[in-house]
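Student: this is a predicted model, with the sequence first.
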Amino acid sequence: MAQGVSMGVSILGIFVADLAFRSGRMPQVGETIMGSGFAMGPGGKGSNQAVAAARAGAKTTFISRLGQDSFGDIAMATWAAEG
């Protein structure tokens, strides 16, 4: 690459809110058991790749579609925090 030329990365993908549930044991196939809590965090292959690229210092553009709901708010807050 020529000196002084800056390149970026564009990613087309999705954002999802990952939900992780806690339980005392793994359920059997088809079994429903009671959980004791859960954690929610940002995820989605495209979103994760965009965050990783930004953290690595790349000028990053992420192209996706969001709903106007709390999950969309989580996505926007995640990307704002990552720059």
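Tutor: Now that the structure is in, tell me what you want to look at. Residues are numbered from 1 along each chain as shown.
Student: could you use CA atoms for every contact and neighbour count after this?
Tutor: Will do.
Student: helices and strands around the helix ranked longest in the chain, which ones?
Tutor: Longest among the helix segments of the chain by residue count, using DSSP state H, is helix 70-82. With contacts defined as 3 or more Cα pairs under 8 Å, 6 or more residues apart in numbering; DSSP states H and E, helix 70-82 has these neighbours: strand 16-22, strand 37-43, helix 45-55.
Student: next, the angle from the last one to strand 37-43.
Tutor: It refers to helix 45-55. Angle, helix 45-55 to strand 37-43, by axes from the mean of the first three to the mean of the last three Cα atoms, to 10 degrees: 70 degrees.
Student: another structure for you, compare them:
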Amino acid sequence: MIAVVGSLNLDLVAPVPRHPVPGETVLGGDIVEHPGGKGANQAVAAARLGGRVALIGRVGEDDAADVMAAAARAEGVDTAHLTRTPGVPTGRVR
């Protein structure tokens, strides 16, 4: 069994057609959400390589926590050790 202790974040990504040059504004597309966070990414990678993986981390008590837990479980990661904390949001990265 592999135990990963680390962060879980719901990444917010806006695609752009190209990188802007200094001082230029480039409009982005619709924002999409992707499960991420260093701990979650490592746990998923280890599971994809065939490991039995448990993810230990803390999330809020919100919809983002549900998305993160479901995404990890869908990849075969044991999420029984995720702790939900009332009153705080799950991490999000822009």
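Tutor: Thanks, I have it. Not measured: the values here are computed from a predicted model.
Student: on that earlier part again, run through who's touching the longest helix of the first structure.
Tutor: With Cα atoms under 8 Å, 6 or more residues apart in numbering as the test, helix 70-82 of the first structure has contacts from 15, 16, 17, 42, 51, 54, 55, 66.
Student: stretch 37-53 of the first structure too?
Tutor: 9, 11-23, 59-62, 74-75, 78-79, 82.
Student: if we use 6 Å, what do you get?
Tutor: Outside stretch 37-53 of the first structure, the residues within contact range by Cα atoms under 6 Å, 6 or more residues apart in numbering are 13, 14, 15, 16, 17, 18, 19, 20, 21, 22.
Student: what residues are up against the alignment partner in the second structure of the third one?
Tutor: By TM-score structural alignment, residue 15 of the first structure lines up with residue 8 in the second structure. With contacts defined as Cα under 6 Å, 6+ apart, the neighbours of residue 8 of the second structure are 36, 37, 40.
Student: for residue 27 of the second structure, state which of those is nearest.
Tutor: residue 36 (23.9 Å; Cα to Cα).
Student: what lines up with that closest one in the first structure?
Tutor: Aligned partner of residue 36 of the second structure by TM-score structural alignment: residue 43.
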